[in-house]
Every structure is written in C-alpha cells, then in structure tokens.
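Undergrad: give me a model of this one.
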Amino acid sequence: MYWIGYDIGSSSIKAALIDAEKGSVKSTVQYPEKEMEIQSPKAGWAEQDPETWWQHVCEATSKLLAVSAVNSNEIKGIGISYQMHGLVLVDKEMQVLRPSIIWCDSRAVETGRQLFLETGSEKCLSNLLNSPGNFTLSKLKWVKENEPLLFDQVHKFMLPGDFIALKLTGHCSTTISGLSEGILWDFKDDKSANWLLEVAGISPDLIPEVLPTFSDQGRITKAAALQCGLPKGIPVMYRAGDQPNNALSLNVLEPGEIAATGGTSGVVYAISDQANTVEGERINCFAHVNHQPGTARIGKMLCINGTGIQYSWMRSQVAPDVSYHELNKMAASVPIGANNLRILPFGNGAERMLYNENRGARVSGLNFNRHKKEHLLRASLEGIAFSFVYGLEILERDGVNLSRVKAGNDNLFQSELFSNTISTLTGTNIEVVETTGAVGAARAAAWAFGDFSSIDEAASTDQLAASFEPMTNTDEYQEAYELWKNDLKEYLT
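TA: Okay, here's the model as predicted:
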C-alpha cells in the first residue's frame, strides 16, 4: 500500500508515492514539464487559475501511477503541500470567483501597510507575530476595496492547498498553520484574529472551518475520484504550506532546528517555542505544523530574495557554458574572501530582512589587475552565504537557539564552499538530505493515519547526501564576513 503526496507550486505540481510500511520513495513526478503560466494583468500582479492547479493534479496523478505501475486501489490516502500566501475566493456553490492572487503578487503592499498603521505595531507583533504585510488577508481586503461587486459574492476565502482539498473532498476548510500564514491567527488568544478582520471590514464568516494540520480532513468524493483516478473514500490526512512542509520533510520539528533552502530565493525556517518576536518587521512567524495551543512551535522564517538568482545570473554572464559543479570548483580555487572582492546579493527586489530596502546588488573591491572570473564566482557564493549568516543572526536575536541546519539536496547547499562558509561562521553542523516536499507531505499523511510512530520513523530511509562541520580556520572566514558586513552597513546608510 502507498500514500500520495502533492506539492502545489506556482511553476508545477509535484507528486510522490511512498511505501506505507517503510516510508521509502516509490516514484516522483512533476506536471507540467514546462512551467505553469503566471498571468500579470498589471505590473506587480501575479495570478493563476485555481482550476488549472486541479487539472494538473489530475494529470500528475495519472502520470505517477503510470510511472510507478501502482494500481490506484493501493493508495491509502493523501497529503498536500502548497504555495503559501495565495488567495482563492469561492461562492456558495464553491465555484471560483476570480483567478487566485498568488504569493508573488505585490498589489496589496499598501493595503497591508495601512492595516498595520490602523491596528498598531504593538498589537500586530504581540498577537500576530507579524505585520499584515502583503499576505492573504491584505489581498482579501484589496479585493473588497477594488472589486466590491465580486466581493459581495464571496462565501469563503482559502489558500491554494485548501482549494485542492476542497476539490478532492467537497469540504471547505483550512488549518491553524494556514490562517497564520495569512496573518489571521492570534497567538495570544489561540484563535482566529477576528479583531483584525473587523479592522479590515471583513466578516469572520468568510473563514472556512479550521481543522488540525494532521487529521482526517475529508474523503475523496465520487466526482473527484473519477477526475483524478484515485479511489473514492480515501482520506486527506495532512495539509501545510510549502515552507513549513519543507521543514517537516527534513524532520525539522523541534526548537533550535532549522530548515534551509537555497533556490532562486533563500529561506531560513527556524523552529522556536517562543510565541513572541522582536524582529517581526524583518522576519515572519507562522504556526509550524506541530504547533498546539499551550505548546508553541513557531516557524520563524527569513526570506532572502537575491540568492540562487544571483548565482544563476553570474553563471549566465561569466561562464554560461559551465556546469554548476564546475563553477563551484572554479570558485573554490581562490582564497577565502576572494582577494577582497565582495558582493551584496540584494538585486531581486525589496528585502524584508533589510526593512524592505530595494537598492540592488553591489560589488565592492573589484580590481581589474587581480580579479578573474574565479574571484567573481567565489565572491558571489560567499555573498549569498554571508547573507544567510546575517539572517541567522537576526533569528538569534529573535530567540532562536541554533542546534542544527538541514537542507534538501537540490540547491546551493550542494556547494561545499557555500555550506562550509555558513557552518564555520555559525558553528553549526549542516546536513543535506535527499527528500522533496511531495515526499514529506505523503509521509506526514501516513504518520497522521498511524502507519508510523513519528516523522523520524517515516523518513528513516532518507539518504544523507552530505554533511558539513565548522572548519578550523575560523579567523579567515570571520575576517571576510566582517568586511562584508561593513559593506552592508554602508549600503544601508
């Protein structure tokens, strides 16, 4: 028997099958092969049709069953991971009213800022652990203000994963973790932040039923079974946003543990048992998948926009015909600090951790007589690594005690230079693990059902791709980092 996990991204749908007894991965697929289109009717807008996600879920399921040669009757149930912060609106017949305003849409920035001012920073940061920002509630208020006739038809609002669960089960629901990512969970009162909805002029009746993250969240309907090819009546047992789910996939659940990703953007997601924040305008705090009232498990998330995108840009401009593996070898051929060449990797929009400053990247110390492409590559990787370390320092000031860092094996952490730099400067071990978000969602569902005693047991077959320990030449790394921080200080002055 098997469990199926879905990862509902903005570029594709990923699906995975895991063995219900061993937790091992049977097969993984993605659909479509080409990235899904994101509509941008105006500058800064980003929308997708939720029904397209559902169609691709059905296609991915068909592809997965074919690739794995598994009979659909062998599927026990479903877990769902999804792109965070999106807004899906449905009417009383559960029909979608408009395209989803997805995570990278920036139209509601000013709406969120006004909500923050009206509510007050103290109330927001003490109760929500966040400012409303450009998250789901702010997008909902934007619709109310700019599309009033459509808003009058809204019966419920949902996140992308809630919509896929609705399509599968016919039941409209959400989770505590989901409400927190929409900035709608009051951590002091342990309930939805209806007071914030009142400030926004929105009825709390628009919130779907709130279910536990790990629970029987509904059974597959006959109609859904016919469309997606799964057995009627199997349960959806788990649902979480992509970053909390990524942490779960890496078995990052307890205070001090950190999940990190270094893709186009970089994310550091640290678990804390403290439901408070002093850096709430530079980081985001969400209810982690195992958060319970009275037993806080807060995911403190720091996002760096200009990480992998900087390295890919450097590759395309400096060494376009060279593999990333060869790039990393070239970068490692020059000394720590790249002979005083330094790069601030902040060229991909406003950086929340820098108080939403958007000044572009910066190169310092470039010498035409000393520096070659190898130095540019090393300075690029070091600049990204230093930005991670700087972010970890922010998290430490917010009460996070570092114990270990875990990352998936499909991003910058594959680079020995990159990982060694972070490990040495933080004094923390880094483990790079072979897993994916879809695999993690499937295992979480199996654990919720009772097939495994813990996530650790479910993930016991994962392979450790690499591990990194702090280097002995700490002074060289520290000197390079301090020079980089001095550049950053000047940059922000």
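Undergrad: going by C-alpha atoms from here, please, whenever you check contacts or count neighbours.
TA: Will do.
Undergrad: would you mind measuring from residue 183 to residue 138?
TA: For residue 183, the distance to residue 138 (CA to CA, to the nearest Å) stands at 9 Å.
Undergrad: mind checking which of those two has more residues around it?
TA: Higher neighbour count among residue 183 and residue 138: residue 183, with 28 against 25, using other CA atoms under 10 Å.
Undergrad: common neighbours of residue 183 and residue 138, please.
TA: By CA atoms under 8 Å, 6 or more residues apart in numbering, residue 183 and residue 138 have these common neighbours: residue 132.
Undergrad: list the buried residues of stretch 437-456.
TA: Neighbour-count burial for stretch 437-456 flags 437-449, 451-452, 454-456 (criterion: 16 or more other CA atoms under 10 Å).
Undergrad: sorry, slip of the keys, the one I care about is stretch 190-203.
TA: Residues of stretch 190-203 classed as buried: 192, 193, 194, 196, 197, 200, 202 (neighbour count, 16+ other CA under 10 Å).
Undergrad: these in strands, which ones?
TA: residue 192 (DSSP state E).
Undergrad: in helices, which of the buried residues of stretch 190-203 fall?
TA: Members of the buried residues of stretch 190-203 lying in helices (criterion: DSSP state H): 194, 196, 197, 200.
Undergrad: can you tell me the SS state at the residue nearest the centre of the chain?
TA: The centre of the chain sits closest to residue 243, judged by CA atoms, centre = their mean, with a distance of 2.9 Å. Following DSSP: H, G, I helix; E, B strand; the rest coil, we place residue 243 in the helix state.
Undergrad: with adjacent residues omitted, what lies nearest to it?
TA: Nearest residue to residue 243, sequence neighbours excluded (CA to CA, 6 or more residues apart in numbering): residue 269, at 7.3 Å.
Undergrad: now residue 98
TA: Residue 98's closest residue in space is residue 89 (CA to CA, 6+ apart), at 6.7 Å.
Undergrad: same deal with residue 185?
TA: residue 192 (4.5 Å).
Undergrad: was I right to think the one you found contacts residue 184?
TA: Yes. If you go by CA atoms under 8 Å, residue 192 and residue 184 touch, sitting 5.7 Å apart.
Undergrad: ok but residue 477 is inside a strand, no?
TA: No. Residue 477 is assigned helix when assessed by three-state DSSP, not a strand.
Undergrad: isn't it up against residue 337?
TA: Yes. Counting by CA under 8 Å, residue 477 touches residue 337, with 7.4 Å between them.
Undergrad: show me where the stretch 301-450 of the chain has its helices.
TA: 308-318, 324-332, 373-397, 416-426, 437-449 (DSSP state H, counting those that start in this stretch).
Undergrad: one more, for comparison:
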Amino acid sequence: MSYVIGIDLGTGSVKGLVVDRNGKVILEAAENYPLHHPEKGYSEQDPADWIKGTKLVLKQLIETMPELKERLSGISFSGQMHSLVLLDQQDQPLRNAILWNDVRTTKQCEEISETLGDRLIDKTKNLALEGFTLPKLLWVKEHEPDIWKKAAHFLLPKDYLSFWLTGNKQMERSDAAGTLLLNVMEQEWDLEIADAFGIARELLPTLTASIDKVGTVRKSVCEELGIEGNVAVFAGGADNACAALGAGIVDQNRGLCSIGTSGVFLAYEGTHEQNYQGKLHFFNHVIPNSYYSMGVTLAAGQSLTWFKETFAPQMSFDALIQEASKSPLGSNGLLFTPYIMGERTPHVDSQVRGSFIGLDAGQKLNDFTRAVIEGITFSLKDAQVLMEGIAGKQFEEIVSVGGGAKSDLWLQIQADIFNTKISTLKTEQGPGLGAAMIAAVGCGWFNTLEECAKAFVVYEKEYYPQKSAVEKYQQLYQLYQQVYPQTKELCHQLK
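TA: Sure, this is the predicted structure:
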C-alpha cells in the first residue's frame, strides 16, 4: 500500500494527514506555532516556524508509521491565504510574514481602489481589502524601503513551504487569486496592475495548477527525515479551496457552510464567470480551469465564544447549546447581528458592530444563546441569497462543517434558515484532506479531483427543512436584513 500526505499550513498550527488509496486517514499530527502582534492591528509569523513545525509533523508521522519511509508517494499542501513572504536574492525571508488577518493596510487599499476603479473588479473579481497581498506589498514599499530594495521574490505560505521541500519557487493559482495581482479569468499575472503600483515583474513567481508536480523532496530533507527514494511534491491549494474539495464541493448544486472562528458560505462555480461586483469573493478553484465564490462572516463561531465567555463562562458549549434548545424558534422575539468584529459579506464595513434587537424583561439566557446561533446563520444566508439572486443558483444540498456541524439543534436551524438539505461529513478533516486528494490525483491514483472526491468524501447525517419553520425564518430574515441599514450610522458614530 502506498500513501500520500496532505499538509495544512494554518494560522495557528500545521497539520499533517497520512491517507491511503481508499481515502482513509491513517494517521495525523499537528504542531502549533506563535503569532506576533508587534502593534495594534498587526499580525505576523516567522516563516522559520512553519518549517520547524512541518518538519516536526513529518518526523512524527514517519516515526509512528515507519513504512512511510519507502511507501510515501506524494505530498501536497493547503495554506492560509494572502499572507506575504518576501525573499531576498539568496531566497531568505526579509521580514516576518504579514498575515491575512493583519489590518494595517487600509490606506493602501484606498490607493488601489482609487487607482484602478472598476478595473479592479473586472480583472481580479474582488475588492481591495486589508487581507489581500497587494496592499501588504505596498505597505512594505512605503514603510520599509530598505527591505523593499532587497526584495527579489514574494511567495504565499504554502508555496514557501513547497520551496523549502523542493528548492523550486512557484505560486499556485487558487492562492494567487487572493493577491489582487492575478487576472482571475485569464489565470495569469495582471502586468498592468503590477506596473501601476511599481511591482517589479521579477517579484512575480511562476504560476502553476494545483495538481502540477513542482518537484521532489530534496535529498537533504529526505536524509533528515529518513525518507528513501523520490517523493513527488504537488502545488496544492488555498485553504478554502482545499476545504471545499475535502467536503466534496465539486458541482454547482452543492454548497459549503463552514462555521469556525469566522464563517464561510462557499459554492462551486464551474468554468463560468460570475459578476458579483465584489459583494462575494470569486477565486480560482483547485479544480483545473474552475472557480468558486465565497461569502464571509468575520465573527461566526467567535460570536458564540464571546457570548459564552462574557455571559456564561461557567458553562460548556454543549450545555449552553442544550439550553438554547429550550428557546422557541425566533428566540422569543430576539434578533442578533454578529458584527462584533465588523462585517465582510454582504456589508464590507469594518466599523459596524453587533447588536441584540428586541430585548425584553421576559427573555432568558437560552433565548440569547439561540438568537446568537440564529444570527450567525442569518449572516451566512446573506451569501446564499446573493448567489441565488445574481448567479441563479439552486442548492440541493449544503455540507456543514466546523463548530456549526457539532450540534443537532444548529444543523436543523441551518436546514430551516437555508431552506436546503444539510449534510455532515463522516470524518471531517478540512483542508488537509483536500491537500491529500491533490497529491492522490497528482500521483495518478485518480484521473480527476472530482473522481477522487467521489471515492474519498463520505457523508453521514442529513437534516431536512421543516416547512413551518422555513416560513417563520423567512419572515425573521426579512427583519434581520433591516438591522444593518438602521444601525450602521449609529455604530460609525459610536466608533
């Protein structure tokens, strides 16, 4: 039996999955690494910590499963998007990586929007937001000119990890789509954008497809890890694209609802261009010549965590959600908007803040908890509504993953609010499984990623919308949609 490894390079940790030809996850390991916040709003990591963590993960997997030394066929990656790694002429990092959740670049975003106007969305399909890579490049250019003069290349996190393993530098397109430098439909660097902001063309890496072989594990790394023979390395993909693949989102009738710290509502777009005018993200997929759209709730699970830690610190999440089940649909007249960190979809507004609407003296903790759960789900429905209204999508099934998939109550609420069948995964492995699937296809185990998904992705539970609940939630959702425009100015003035 031969194996592949999927490596998921996240914001707080790196995770490795060993997967066999049947799609079974045989073994997994993870290593944490620190975040650095040198100033308010800054978020950075040392790329050396990614390499250290990945090396420890691979060592642990190989020591636990010695047959990997001879039977490891391929490795691929999933990685946090947007984060900037700047290299000098000797391919050494010039500074800490500036991460996707760093918000220092508001001025640079404004400059990009003013300079490019409508061409920005025409070319990149996305608005200029602080998370993207181009604003980070411009920030370094303005604030760290000595470093900028030494910059010879830039990479994204998983591509830097690939460089360490193989010695070859490149950037894969599903990740490049999050830089604001890629013409998404043409799938090539947009040199007009690069020239407009003084980004030297030499900085732009060679572009690859997700399933492209980008090299083999370097001899020195093989010797250090005890690997015998050649191990192929494949380009991999952006974390959201890999998560979608790992959940089987490979056709246009199936969506993904992922509720972690933030929340994502994602849909496969096939080969078709969609014009969401920046209201949704539109990126290249890991599936060749395909695309996906995505809406983001900045504080999804974070809203529930904040609520628990603030108002019920002594309770477990399970106990808190069990209490919420005692509250009726609509939370006894209470609505919650999860804008505690600002909002992304459909309101690109960093200054709006959350609210409880409809408080009265008869409401209890269970009503507030259910309102938070319903409000998070309403926020994700905003993305679903945009997809249905603009692209004419008709979802037959939504796969739910993350914290929102751990509760029968929340899963049923999703079915009723989305008015769509909700399915859960038998084994939820997230982006790491998507990375392993890319390696499996790269190794020739399957002809296509779609074929691999049919073999690797197994669903478990199903939840169906209840007609009476759907009707009530449709009425409440119309009220929810009115909260943002009626509280926006108040929030801005409070800030």
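Undergrad: superposing both, give me the TM-score.
TA: With the length set by TM-score structural alignment, normalised by the length of the first structure, the two chains reach a TM-score of 0.93; 482 aligned residues with a CA RMSD of 2.0 Å.
Undergrad: ok, back up a step: so which strand or helix has the residue nearest to residue 243 of the first structure?
TA: In the assignment (DSSP states H and E), residue 269 of the first structure maps to strand 266-272.
Undergrad: likewise residue 131 of the first structure?
TA: Counting by DSSP H and E, residue 131 of the first structure is part of no helix or strand.
Undergrad: before we move on, the earlier item: and the residue nearest to the centre of the first structure, what's its match in the second structure?
TA: Aligned against the second structure by TM-score structural alignment, residue 243 of the first structure finds its counterpart in residue 240.
Undergrad: same check, this time on residue 105 of the first structure
TA: Using TM-score structural alignment, residue 105 of the first structure lines up with residue 102 in the second structure.
Undergrad: distance check, that match against residue 37 of the second structure.
TA: Relative to residue 37 of the second structure, residue 102 of the second structure is positioned 9 Å away (CA to CA).
Undergrad: overlap in contacts, the two.
TA: 43, 44.
Undergrad: neighbour count winner among these two?
TA: The residue with more neighbours, out of residue 102 of the second structure and residue 37, is residue 102; 18 against 12, by other CA under 10 Å.
Undergrad: tell me how far the more buried one lies from residue 257 of the second structure.
TA: 24 Å.
Undergrad: assign a three-state SS to residue 7 of the first structure, would you?
TA: Applying three-state DSSP: residue 7 of the first structure is strand.
Undergrad: what's around it, how many residues?
TA: 30.
Undergrad: how close does it sit to residue 331 of the first structure?
TA: Distance from residue 7 of the first structure to residue 331 of the first structure, by CA to CA: 33 Å.
Undergrad: which ones are touching residue 315 of the second structure?
TA: Contacts of residue 315 of the second structure (CA under 8 Å, 6+ apart): residue 308.
Undergrad: looking for the alignment partner of it in the first structure.
TA: Residue 315 of the second structure maps onto residue 322 in the first structure, with residues paired by TM-score structural alignment.
Undergrad: what does residue 428 of the second structure give?
TA: Using TM-score structural alignment, residue 428 of the second structure lines up with residue 435 in the first structure.
Undergrad: that match against residue 249, yeah?
TA: Yes. At 6.8 Å, residue 435 of the first structure counts as touching residue 249 under the criterion of CA under 8 Å.
Undergrad: who has more neighbours out of the two?
TA: Neighbour tally, residue 435 of the first structure and residue 249, criterion other CA under 10 Å: the higher count belongs to residue 249, 30 against 21.
Undergrad: for that one, give me its contacts.
TA: Shown in contact with residue 249 of the first structure (CA under 8 Å, 6+ apart): 435, 436, 437, 439, 440, 441, 459.
Undergrad: I'd like these as a markdown table, with distance to residue 485 of the first structure appended.
TA: Formatted as a markdown table, those follow (distance: CA to CA, whole Å):
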| residue | distance to residue 485 of the first structure |
| --- | --- |
| 435 | 33 |
| 436 | 33 |
| 437 | 33 |
| 439 | 38 |
| 440 | 36 |
| 441 | 38 |
| 459 | 38 |
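Undergrad: farthest pair in the residues you listed?
TA: 437 and 459 (12.3 Å; CA to CA).
Undergrad: so residue 210 of the first structure, which of the three states?
TA: Residue 210 of the first structure falls in the strand class when you classify it by three-state DSSP.
Undergrad: wait, doesn't it sit right on residue 173?
TA: Yes. The criterion here is CA under 8 Å, and residue 210 of the first structure meets it with residue 173 at 5.8 Å.
Undergrad: neighbour count for those two, which is higher?
TA: Remark: of residue 210 of the first structure and residue 173, residue 173 carries more neighbours, 22 against 17, as counted by other CA under 10 Å.
Undergrad: contacting residues around the more buried one?
TA: So residue 173 of the first structure contacts 158, 162, 165, 166, 208, 209, 210, 211, 217 (CA under 8 Å, 6+ apart).
Undergrad: counterpart of the second one in the second structure?
TA: Counting by TM-score structural alignment, residue 162 of the first structure corresponds to residue 159 in the second structure.
Undergrad: measure the spatially closest residue to residue 454 of the first structure that is not a sequence neighbour to residue 441 of the first structure for me?
TA: Nearest residue to residue 454 of the first structure, sequence neighbours excluded (CA to CA, 6+ apart): residue 447, at 6.4 Å. Distance, residue 447 of the first structure to residue 441 of the first structure, using CA to CA: 10 Å.
Undergrad: same thing with residue 385 of the first structure?
TA: Distance from residue 385 of the first structure to residue 441 of the first structure, counting by CA to CA: 29 Å.
Undergrad: now find how far off-centre stretch 176-186 of the second structure is within its chain.
TA: 16 Å (CA atoms, centre = their mean, to the nearest Å).
Undergrad: buried sites along it?
TA: Those would be 176, 177, 178, 179, 180, 181, 182, 183, 184, 185, for stretch 176-186 of the second structure by 16+ other CA under 10 Å.
Undergrad: is it true that the first one touches residue 182?
TA: It refers to residue 176 of the second structure. Yes. Using CA under 8 Å, residue 176 of the second structure is in contact with residue 182, at 6.2 Å.
Undergrad: give me the distance between the two termini of stretch 39-53 of the first structure.
TA: Terminal-residue distance, stretch 39-53 of the first structure (CA to CA): 14 Å.
Undergrad: could you tell me where that stretch falls in the second structure?
TA: Mapped onto the second structure using TM-score structural alignment, stretch 39-53 of the first structure spans residues 36-50.
Undergrad: residues contacting the matching stretch, please?
TA: Contacts for stretch 36-50 of the second structure (CA under 8 Å, 6+ apart): 9, 14, 33-35, 85, 93, 95-104, 157, 161.
Undergrad: and the angle for the strand holding residue 269 of the first structure with helix 308-318?
TA: For strand 266-272 of the first structure against helix 308-318, the angle by axes from the mean of the first three to the mean of the last three CA atoms, to 10 degrees is 160 degrees.
Undergrad: alright, that wraps it up for me.
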